[in-house]
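Engineer: model this:
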Amino acid sequence: MTSHLDATRESYDTVAEDYATRVGRLFDQEPISRAMLAAFAEQVRGPVADVGCGPGHVTAHLASLGLDVTGVDLSPKMIEVARRRYPDQRFSVGSMTALDLPDGELGGLVAWWSIFHLPPDVLPEVFAEFRRTLAPGGRLLVGFHVGDERLSPETAYGHPVSYDAYLLDPGVVAVLLGDAGFEVTARLTMEGRKWPQACLSARAV
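Structural biologist: Next up is the predicted model:
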C-alpha cells in the first residue's frame, strides 16, 4: 500500500468515532446534496458501490432509496463503526485504487467526498478503476471540495492526523472522467462551510 493510503487509513482509524458523529449531523443538513443522490438513485439499474463510505451514513441513505448497495472503505475502524450503526447493510474494507469487484459488475458507483485525500496524479488510475467496475451505461456520482490547493492538517475531529487533502477544479475532474471513459451528464456547485463543493454525475460509455 502506498504511503498516502497508509496515512489516510491510519488517520481515519483514529478519528472514526468522532467523525461518524459529526458527519452524520452535517449530512442531515444538506438537502441539495441528498437531491443529487436521489437523482442518481432514479437512474441506476443494478448493484451499487459506495466507495469511501466512511461510517456508512450515505450507504444507508442509498439503501433507503431502494438501491442494492455495498459500502467500501479503506479504514477498518470506519467499517467497524458502519457495521455497528447499520447492521442491515453490507460493508467491506477495500481501496478505491483496486476494488475487489469483477469487470462490469456495477450499475452505479458513488464516491461521496472520498477522493479528497488522493493526490491528483492518482485520479486517472482511480477513475479508470471506477470505469472498469461499471457496466456500460452505469452511473457514477462524485462529490468533492473545490479549489486548487494541497492541505496538510495536523489535527482533525479532535485527533492528530497525518494525511494530505486536495481541493479540485471541477473542470479538471470532468476532463479526467472523460479520459477514463465517462460522459459527464450533470454538474452541481455549492457554497460550502470551508470551501465550495461540487458534484459531478457521469455515465459509463
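
Engineer: hey, let's count contacts and neighbours off CA atoms from now on
Structural biologist: Will do.

Engineer: and for the host helix or strand of residue 178, what's in contact with it?
Structural biologist: Secondary structure from DSSP states H and E places residue 178 in helix 170-179. If you take C-alpha atoms under 8 Å, 6 or more residues apart in numbering as the criterion, helix 170-179 is touched by 123-124, 127, 146, 183-184, 198, 200.

Engineer: want to put them side by side, so please do this one too:
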Amino acid sequence: MTDDGVLNAYSARAAEYTSVLGSIEDTHELDRMCIERWAKQISGPVLDAGCGPGHWTDFLHKRGVNISGIDLVPEFIESARSRFPEASFRVSSVRTLDLADGSVGGVLGWYSLIHLAPTELPQVLVEFRRVLSPQGHLLVGFFEGEADEPLDHAITTAYYWSVHRMSGLLQDAGFEVLDIETRHDHGSRPHAAIAAIARSGTSGPKHISPVS
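Structural biologist: Sure, this is the predicted structure:
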C-alpha cells in the first residue's frame, strides 16, 4: 500500500488508535520483555521505525537507550512529542530513512511493516540494513500466517507473513537471523518476532527473493 494510503487511513483515526493502543500498558508483557532484552545488546543509537504514538520509543528511552522514533503520520508524532517530551520523534517514512549508512546500532520494526505490500517489503528491509552498522541489531514484530496473505485490519490493508518467508527476506537483505519467537493468544492473531543482525562485510542484499 502507498504511503499516502497508510497516512490518510491512520491520520483519520490517530486519536482513536492512540487512546486504545498508545500506552505501554496496552502491550503484552511478553512483548515488553522481548523488546527490552533485545535492546540491552545494542551499542549506539536505535531507531524505532514506524513508532506510531511513541510508546515503545518512550519505553526504551526510560531504560537508557539512545533512541529516536519516526512515523509517517504527523498526528502520531505530534501526540508522541506531547506525551513523551524527553524522547526524540520526527516525521519520516520507513521506505527512505533520513540517516547515513551504518549510522545506527539497532532498528526496531514492531508491527510497522505490516501494511507494506509483498512486493515492497524486501526493499524496506534493505533500507534497514543500509542504516545499520555491521553487526547492528534488527527486531521485527508481525502477524504470523500464510505468507503475503492480506488480513482484515481495522485501519487499512495489512498482510500476514510466515516466519519462514520473513526469515528468508531478512537473509536476502543482508541479515543473519538470531532468534524467533511465536505466540498465539486467545482472541488475537498469531504473533511472531524475529531478531537479526546485519552481516559484516555486506552493505546490501546479494539478491531479492521473488514473491511466491
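
Engineer: overlay them and tell me the TM-score.
Structural biologist: The TM-score (TM-score structural alignment, normalised by the length of structure 1) is 0.91; 196 aligned residues with a C-alpha RMSD of 1.5 Å.

Engineer: quick one: the helix holding residue 178 of structure 1 aligns where in structure 2?
Structural biologist: Residues 163-172 of structure 2 are where helix 170-179 of structure 1 aligns, taking TM-score structural alignment as the criterion.

Engineer: off-centre distance for the helix ranked longest in structure 1?
Structural biologist: Counting by DSSP state H, the longest helix found in structure 1 is helix 3-28. Centroid separation for helix 3-28 of structure 1 versus its chain: 12 Å, with C-alpha atoms, centre = their mean, to the nearest Å.

Engineer: ok so, going back, same for the helix or strand following the helix holding residue 178 of structure 1, what does it pack against?
Structural biologist: Past helix 170-179 of structure 1, further along toward the C-terminus, the next helix or strand under DSSP H and E is strand 182-190. Using 3 or more C-alpha pairs under 8 Å, 6 or more residues apart in numbering; DSSP states H and E, the elements in contact with strand 182-190 of structure 1 are helix 170-179, strand 197-204.

Engineer: report the central residue of structure 1.
Structural biologist: Nearest residue to the geometric centre of structure 1 (C-alpha atoms, centre = their mean): residue 111, 2.4 Å.

Engineer: now do the same for that residue: its match in structure 2.
Structural biologist: Counting by TM-score structural alignment, residue 111 of structure 1 lines up with residue 109 in structure 2.

Engineer: contacts for the host helix or strand of that match?
Structural biologist: Using DSSP H and E, residue 109 of structure 2 maps to strand 104-110. Outside of strand 104-110 of structure 2, the residues within contact range by C-alpha under 8 Å, 6+ apart are 39, 42-51, 128, 131-133, 135-142.

Engineer: and these, which of them are buried?
Structural biologist: The neighbour count (16 or more other C-alpha atoms under 10 Å) marks 39, 42, 46-51, 128, 131-133, 135-142 as buried among the contacts of strand 104-110 of structure 2.

Engineer: which one of the helices and strands packed on strand 182-190 of structure 1 is the most hemmed in?
Structural biologist: Ranked by mean neighbour count under mean count of other C-alpha atoms under 10 Å, those are led by strand 197-204, which reaches a mean of 22.

Engineer: what inclination does that strand have with respect to strand 106-112?
Structural biologist: For strand 197-204 of structure 1 and strand 106-112, the angle between their directions (axes from the mean of the first three to the mean of the last three C-alpha atoms, to 10 degrees) works out to 160 degrees.

Engineer: I'd say residue 117 of structure 1 and residue 167 touch.
Structural biologist: No: no contact is recorded between residue 117 of structure 1 and residue 167 when judged using C-alpha atoms under 8 Å, the distance being 9.1 Å.

Engineer: with neighbour numbers in mind, choose between those two.
Structural biologist: Under the criterion of other C-alpha atoms under 10 Å, the comparison of residue 117 of structure 1 against residue 167 puts residue 167 first, with 22 against 18.

Engineer: ok, that one - contacts?
Structural biologist: By C-alpha under 8 Å, 6+ apart, the residues touching residue 167 of structure 1 are 116, 144-151.

Engineer: now residue 27 of structure 2
Structural biologist: Residue 27 of structure 2 makes contact with residue 21, according to C-alpha under 8 Å, 6+ apart.

Engineer: distance of it relative to residue 34 of structure 2?
Structural biologist: As defined by C-alpha to C-alpha, to the nearest Å, residue 27 of structure 2 lies at a distance of 12 Å from residue 34 of structure 2.

Engineer: cool, residue 114 of structure 2 as well?
Structural biologist: With distances defined as C-alpha to C-alpha, the gap from residue 114 of structure 2 to residue 34 of structure 2 amounts to 19 Å.

Engineer: which of these two has more neighbours?
Structural biologist: Just comparing residue 114 of structure 2 and residue 34: by other C-alpha under 10 Å the higher neighbour count belongs to residue 114, 23 against 15.

Engineer: wait, isn't that one in contact with residue 142?
Structural biologist: Yes: with contact defined as C-alpha under 8 Å, residue 114 of structure 2 counts as touching residue 142 (6.4 Å).
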